[in-house]
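coordinates only, no sequence provided:
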């Protein structure tokens, strides 16, 4: 007979105490660790920050993310709350079994010849995709420090095209700062406003350039909407350049008291790379000054 563990859950995510059935043979600790790490990286949260917010040690969180931890329901509840998720979303969300994850799990054990065949199939698929001709509506994606604001502003001034920074537009729509929006309504409220703002700007302008937040690629519905309705360009840089540029702007928060900030940034970029690669074009700002990078951007848009 299949073993069922009955666990009482006390959480802000539920109006009443709920009984959650966790089927032991379906709850794979390795998969659970992968899910927690993916949600953490997608949100740009360091392991240290999540550990503090969840009231657990960094070492234990590392064990849990590697699939070796055996968490109590209270720990899972704390982690879910720190990630702005319900416990149900963390454990049973359909998003936890995406097609991308399934593909990754299959190719992990492929040999070099098999991987070459997969790459050839993907290359052929990409060649069949219709190329976008209309470049009147441009979206710049990428992590903070890549150069989105600098390059977007240069293009806006050069061609008299209105420029919108999505984070600023979200604050206008919400009537408060981003941090307050998330504190009040969590990631859900922030993402709803993000989609509404982008949709409104799209309908309002015949020509525009928008600067998106680095984590927009983690929100599937909104990111797909951007990919379908904008000519999307990934402004790319090396992790060290991202960090140095942000610090050069006078913001020391990325480093903070976290000695592993660069490791976290590397993990975020690694996690999001395939999503960023879905853009229509790439401007690589690595080891380039702003004028050279702008030439690349302008060439892509006007040609």
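Arrived safely. From a predicted model like this one, the values you see are computed outputs, not experimental measurements.

C-alpha only now, for contacts and for neighbours.
Fine.

mind giving me the packing neighbours of the top helix by length along the chain?
When the chain is parsed with DSSP state H, its longest helix is helix 178-204. The contact analysis (3 or more CA pairs under 8 Å, 6 or more residues apart in numbering; DSSP states H and E) places helix 178-204 against helix 166-174, helix 220-229.

show me where the chain has helices.
Counting by DSSP H, the helices of the chain are 29-42, 47-54, 58-65, 73-82, 87-92, 99-107, 112-128, 148-159, 166-174, 178-204, 220-229, 239-248, 261-276, 290-302.

I'd like those helices laid out as CSV, including distance to residue 7.
Output for the helices of the chain, formatted as CSV (distance: least, CA to CA, whole Å):
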stretch, distance to residue 7
helix 29-42, 17
helix 47-54, 19
helix 58-65, 19
helix 73-82, 7
helix 87-92, 12
helix 99-107, 28
helix 112-128, 43
helix 148-159, 47
helix 166-174, 38
helix 178-204, 26
helix 220-229, 32
helix 239-248, 42
helix 261-276, 32
helix 290-302, 55
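
hold the first one in mind and look at this next one:
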């Protein structure tokens, strides 16, 4: 493979685009200032090469990248393509994530822990995660059933309907986390996302959950469908709530959303259904971390509620 894919910056760029408040990747070293990301990347390449005890020439031969381009990369002025970085990582016998500065490669302890966990099955990883939570005092993974019952699942699964019924039956407060997010932000969910972006929405979501946990020792909580996509927030939920995944078929999700008055899915027709199926497939592995799972498409609403009521009351040690 030609090494011309990796090139050095030769002069100042015509425009500047910030990257996390750092110098733009298009900005070039002019002898006095270098791009911080490229500088740090070069330092990691050099450190990894030293750790492996390899000369630059040996890495060049193994990666099929010229010594000159490797020298530019290590000095922080080589702006490499992703394929070149992959070749270099293979030559250095490290992951691409380690080369790019993933936090789990930041110290020997991180690396040793990661090595212990590599290739472990999901059940083992789950036990390890719960044990770490207990050790750090952040709570385990539903280690003891909490009187906060959190319903997770995609929109249209029945979280609001079943959640209100369950809260009334248990005589617990019912908390719809989306409404709490809107109270904190002073505007609707759609406005938060359009005005401030998804990162801001996720911060409000985390804060709303933290406050709900602090305020309510007992509650039924209906969570937003995308909460599981933020690991820190989902960890918090798993540690402090008895979680139930309300699962439904893609067709039922769609019908229920439309029945709620949201006609947007109809406009996209088959594309909307495929998108919904893709989201379900992408989140299923996270939803399945819940302590309980209930298929709300399998039977009618009264029968579904009775099943939910039964295993929640049993989990909480309540009669009835």
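Now that the structure is in, tell me what you want to look at. These numbers were taken from a predicted model, which means no experiment stands behind them.

in the second structure, what stretch matches the longest helix of the first structure?
Here helix 178-204 of the first structure aligns to the second structure at residues 189-215, judged by TM-score structural alignment.

over to stretch 42-51 of the first structure?
Going by TM-score structural alignment: stretch 42-51 of the first structure matches no residues.

what's the local residue count around residue 187 of the second structure?
13 (other CA atoms under 10 Å).

against residue 149 of the second structure, how distant is it?
As judged by CA to CA, to the nearest Å, residue 187 of the second structure and residue 149 of the second structure stand 26 Å apart.

gap between the spatially closest residue to residue 315 of the second structure that is not a sequence neighbour and residue 3 of the second structure?
Spatial nearest neighbour of residue 315 of the second structure, excluding adjacent residues (CA to CA, 6 or more residues apart in numbering): residue 145 at 6.4 Å. The gap separating residue 145 of the second structure from residue 3 of the second structure is 58 Å, by CA to CA.

just residue 245 of the second structure next, same as before
Relative to residue 3 of the second structure, and taking CA to CA, residue 245 of the second structure is found at 50 Å.

more neighbours: the two, which one.
A count of neighbours by other CA under 10 Å puts residue 245 above the other of residue 245 of the second structure and residue 3, at 24 against 16.

what does residue 266 of the first structure align to in the second structure?
By TM-score structural alignment, residue 266 of the first structure lines up with residue 277 in the second structure.

would you agree that match is in contact with residue 248?
No: the pair residue 277 of the second structure / residue 248 is not scored as a contact, 11.1 Å apart, by CA atoms under 8 Å.

settle it for me: which of these two has more neighbours?
Of the pair residue 277 of the second structure and residue 248, residue 248 is the one with more neighbours under other CA under 10 Å, namely 21 against 15.

surely the more buried one and residue 157 touch.
Yes: taking contacts as CA under 8 Å, residue 248 of the second structure lies within contact range of residue 157: 5.6 Å.

spit out the residues that contact the two alike.
Residues touching both residue 248 of the second structure and residue 157 (CA atoms under 8 Å, 6 or more residues apart in numbering) are residue 296.

okay, now the closest residue to residue 52 of the first structure other than its chain neighbours: neighbour count?
Closest residue in space to residue 52 of the first structure, ignoring its immediate chain neighbours: residue 58 at 7.9 Å, by CA to CA, 6+ apart. When neighbours are counted by other CA under 10 Å, residue 58 of the first structure registers 16.

what does residue 182 of the first structure give?
15.

contacting residues around it?
Contacts of residue 182 of the first structure (CA under 8 Å, 6+ apart): 189, 190.

and for residue 189 of the first structure?
Residue 189 of the first structure sits next to 181, 182 when contact means CA under 8 Å, 6+ apart.

residue 169 of the first structure reaches residue 199, doesn't it?
No: counting by CA under 8 Å, residue 169 of the first structure does not reach residue 199; the two are 11.7 Å apart.

number of nearby residues for residue 201 of the first structure?
Neighbour tally, residue 201 of the first structure, other CA under 10 Å: 18.

over to the one 10 residues further on?
Residues lying near residue 211 of the first structure (other CA under 10 Å) number 21.

for residue 8 of the first structure, which of the helices of the first structure is the nearest?
helix 73-82 (8.2 Å; CA to CA).

list the buried residues for the longest helix of the first structure?
By 16 or more other CA atoms under 10 Å, the buried positions in helix 178-204 of the first structure come out as 178, 181, 186-187, 190-191, 193-195, 197-198, 201-202.

got it, and stretch 226-239 of the first structure?
226-227, 229-239.

same thing with stretch 256-273 of the second structure?
257, 265, 273.

aligned against the first structure, show me the partner of the first one.
Correspondence of residue 257 of the second structure to the first structure, assessed by TM-score structural alignment: residue 246.
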